[in-house]
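1. Next input, structure requested:
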Amino acid sequence: HTNVSEASVQRVLTLEGESYRPHYHSLPENLSFDEFKYASGRMAFEYIDAETGDILDILPAKDSRYVTQHFLSRYSLKQRSEVKTITIDMNASYMSFIPTLFPNAHIIIDRFHIIQLINRSMNKTRVTIMNQLNNSNGEDQKKYRRLKRYWKKLLKKEKNITYTTYTFYRLFGQRTEAAILSEILAYDPTLKATYDLYQSIIAA
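-> From the prediction side, this is the model:
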């Protein structure tokens, strides 16, 4: 439409990109590591100023050897030693190189991934116990169907559970939410113990 060639456009983009190339003079005290999927389904690595949210740089690969080489070649030990905290998800590879690259940094697992993990763990316990009840016994079958239908109740924050509002629930009848949970948790001591731990971590 504008009689500009593809090569010219690419040249302008490349030159403009050079002006945004990070200047590796210093690192903030609080970093955050993350990864995301980009072209061809590959994973990229980014490190961020945890206080401002500014992206400091994006690397085209997330493997520990590539990331380690990047920080060693761009930042001095003095610069890396000034980093106090690094917030990450539960990626084990980060754990392996952070102490070496950032000797004074404390590792923080972000809350989102902790909640995600304990949600999965709680649900895994529920499914295990639910499947044990899937047999020819009529009473066990009723418990099985209840656990299968009302799984979201077990994941709900305790402070959001209603204790006074009565509602009709299929497989239970007219009950409060708290009454349903109390009955379900009485099915198995492991389920109850896991639920109590789950709620205490959520509250913390």
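2. okay, CA-based contacts and neighbour counts for the rest of this
-> Noted.
3. Please, where are all the strands along this protein?
-> Assigned by DSSP state E, the chain shows strands spanning 30-37, 43-49, 55-59, 85-88, 106-109, 167-169, 173-175.
4. State the number of residues packed around residue 38.
-> For residue 38, the count of nearby residues is 10 (other C-alpha atoms under 10 Å).
5. Hmm, I typed the wrong one, I wanted residue 155.
-> Other residues near residue 155 come to 17 when the count uses other C-alpha under 10 Å.
6. if we can go back for a sec, so for residue 10, which of the strands of the chain sits nearest?
-> strand 55-59 (19.9 Å; C-alpha to C-alpha).
7. And the closest one, what's buried?
-> 56, 58 (16 or more other C-alpha atoms under 10 Å).
8. again with stretch 63-70
-> Across stretch 63-70, burial judged by 16+ other C-alpha under 10 Å covers 64, 67, 68.
9. Ok, stretch 157-175 next?
-> Neighbour counts over stretch 157-175 (16+ other C-alpha under 10 Å) mark residue 158 as buried.
10. now the end-to-end length of it.
-> From its first residue to its last, stretch 157-175 covers 19 Å (C-alpha to C-alpha, to the nearest Å).
11. Report the distance from it to the chain centre.
-> Offset of stretch 157-175 from its chain centre (C-alpha atoms, centre = their mean, to the nearest Å): 30 Å.
12. Could you also give me the structure for this second sequence? I'd like to compare it with the first:
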Amino acid sequence: MILLNRSGNKRTYLRLKKQRYLCRACKKYFTARTYLVTPFCFISKQIHYKILEELTERQSIKAIGKHCDVSVTTVQRTLSALSSDIRQNLEYLPRCLLFDEFRSLSTWHGKFSFSCMDGETGKLFEILPSRRKKDLVAFFMRFSLKARLGVHYIVTDMNAPYFSLVKECFPNAQVIVDRFHIVQHLNRFFDAVRKRVMKTLDQKDPIQAKQYRQLKSLFKLLLKSEDRLDYNTLTKRRNFNWRLLTETEVVDRLLKISPELKTAYRYYQDLLTAYQEKDPDTFFQLLRAMPGEVPLELHHIKKAFFKYEKGIRLALLKKYSNARLENLHTGSVAKF
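-> The predicted structure follows:
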């Protein structure tokens, strides 16, 4: 029974009888073959062509299997069979490559896969099932030395293995730290100060319990860039007895809760301003001259940022970022 494409929205099968022949010269038997199906297979070529057509659409493998009346494994096998037909040009690599990983299916390679994109055109360059360094080195070393020498920039996050990968595979490339991860580090360490201040508040005390709720529910205003705070629109604030307050007034009241939080906020905003103005000299000067009264959490970013200083400086000076690649993984581009 050979599975064919659906007819009238019903499964269609072909009952195929095979003829066996005897070769009088070598005395061996052989079976007649048909163009409808590959040898030792009961799924017709039409089904495989339909699977390939469905794979061009944005949908799950499970949905494709349901449309074609085959298993998920068959769809995956059909897709994998294409790899032997695709010949990659090993003499070319983009001038700028964007590196990132994303959570995919759990396999023996791990839970995360690797993707890279052409930083100039925004076209996806390759997706690999593994993000491990040895697998990435093996992939990129297949390209000619001339192609690898033509790569000038690699954009990635603060992932140490990627930095050593660049040194091994791309002699002329400079590593650019993705701008999103710079802001993410700043937010994370400042937010750690806020959480620690919250833990010091006694929730049995009515006043401190109220302050705790204010810091918990309005933390996004503290993370927001100061020059983007709305100082005109009055809004009723539930955590401030429904008073009409602007965003700037809310932030001022939150900072009065803790002098330590206020010190951390001022320093955080100074770093954020230098970042937004793309001024690497001021940014690192602020890190070098970090006041002693700044909370310990913000001292941790100093070590991390100086470790990747060259990449962060390039991030503030060059146009490249991982925004388009992150967009493929999350469906939205973060704007910073």
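13. For the strands of the first structure, could you give me JSON lines that also reports distance to residue 191 of the first structure?
-> Listed next are these as JSON lines, based on distance: least, C-alpha to C-alpha, whole Å:
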{"stretch": "strand 30-37", "distance to residue 191 of the first structure": "34"}
{"stretch": "strand 43-49", "distance to residue 191 of the first structure": "37"}
{"stretch": "strand 55-59", "distance to residue 191 of the first structure": "42"}
{"stretch": "strand 85-88", "distance to residue 191 of the first structure": "30"}
{"stretch": "strand 106-109", "distance to residue 191 of the first structure": "26"}
{"stretch": "strand 167-169", "distance to residue 191 of the first structure": "21"}
{"stretch": "strand 173-175", "distance to residue 191 of the first structure": "21"}
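14. what sits against the aligned partner of residue 107 of the first structure in the second structure?
-> Under the alignment (TM-score structural alignment), residue 107 of the first structure maps onto residue 175 of the second structure. Contact partners of residue 175 of the second structure, counting by C-alpha atoms under 8 Å, 6 or more residues apart in numbering, are 153, 154, 155, 156, 163, 166, 310, 311, 314.
15. can you list the residues that contact the longest helix anywhere in the first structure?
-> Longest among the helix segments of the first structure by residue count, using DSSP state H, is helix 111-132. The contact list for helix 111-132 of the first structure (C-alpha under 8 Å, 6+ apart) reads 89-90, 143-144, 147-148, 151, 155, 188, 191, 194-195, 198, 202.
16. Which parts of it count as buried, going by neighbours?
-> Neighbour-count burial for helix 111-132 of the first structure, with 16+ other C-alpha under 10 Å as criterion, is recorded at 118, 119, 122, 123, 126, 127, 129, 130.
17. returning to that earlier point: tell me which of the strands of the first structure sits nearest to residue 13 of the first structure.
-> The closest approach between residue 13 of the first structure and any of these, judged by C-alpha to C-alpha, belongs to strand 55-59 at 17.1 Å.
18. which residues in the second structure does that closest one align to?
-> By TM-score structural alignment, strand 55-59 of the first structure lines up with residues 124-128 in the second structure.
19. ranges for the helices of the first structure?
-> Counting by DSSP H, the helices of the first structure are 6-19, 64-74, 77-81, 92-101, 111-132, 138-149, 151-155, 177-185, 189-203.
20. would you turn those into JSON lines with distance to residue 26 of the first structure?
-> Converted to JSON lines, the helices of the first structure look like this (distance: least, C-alpha to C-alpha, whole Å):
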{"stretch": "helix 6-19", "distance to residue 26 of the first structure": "18"}
{"stretch": "helix 64-74", "distance to residue 26 of the first structure": "10"}
{"stretch": "helix 77-81", "distance to residue 26 of the first structure": "6"}
{"stretch": "helix 92-101", "distance to residue 26 of the first structure": "14"}
{"stretch": "helix 111-132", "distance to residue 26 of the first structure": "27"}
{"stretch": "helix 138-149", "distance to residue 26 of the first structure": "53"}
{"stretch": "helix 151-155", "distance to residue 26 of the first structure": "43"}
{"stretch": "helix 177-185", "distance to residue 26 of the first structure": "53"}
{"stretch": "helix 189-203", "distance to residue 26 of the first structure": "36"}
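21. First-to-last residue distance for stretch 131-149 of the second structure?
-> One end of stretch 131-149 of the second structure sits 22 Å from the other (C-alpha to C-alpha).
22. same question, stretch 64-82 of the first structure
-> End-to-end distance for stretch 64-82 of the first structure: 21 Å, by C-alpha to C-alpha.
23. List of residues touching it?
-> 24-29, 45, 59, 61, 93-94, 97, 101-105.
24. Which pair in the contacts of residue 175 of the second structure has the greatest spatial separation?
-> By the measure C-alpha to C-alpha, 166 and 314 form the most distant pair in the contacts of residue 175 of the second structure, at 15.4 Å.
25. separation between the aligned residue in the second structure for residue 91 of the first structure and residue 284 of the second structure?
-> Using TM-score structural alignment, the partner of residue 91 of the first structure in the second structure is residue 159. Look at residue 159 of the second structure and residue 284 of the second structure: by C-alpha to C-alpha, they are 20 Å apart.
26. closest to residue 19 of the first structure out of the strands of the first structure?
-> strand 55-59 (13.4 Å).
27. Since that was my last question, I'll sign off now.
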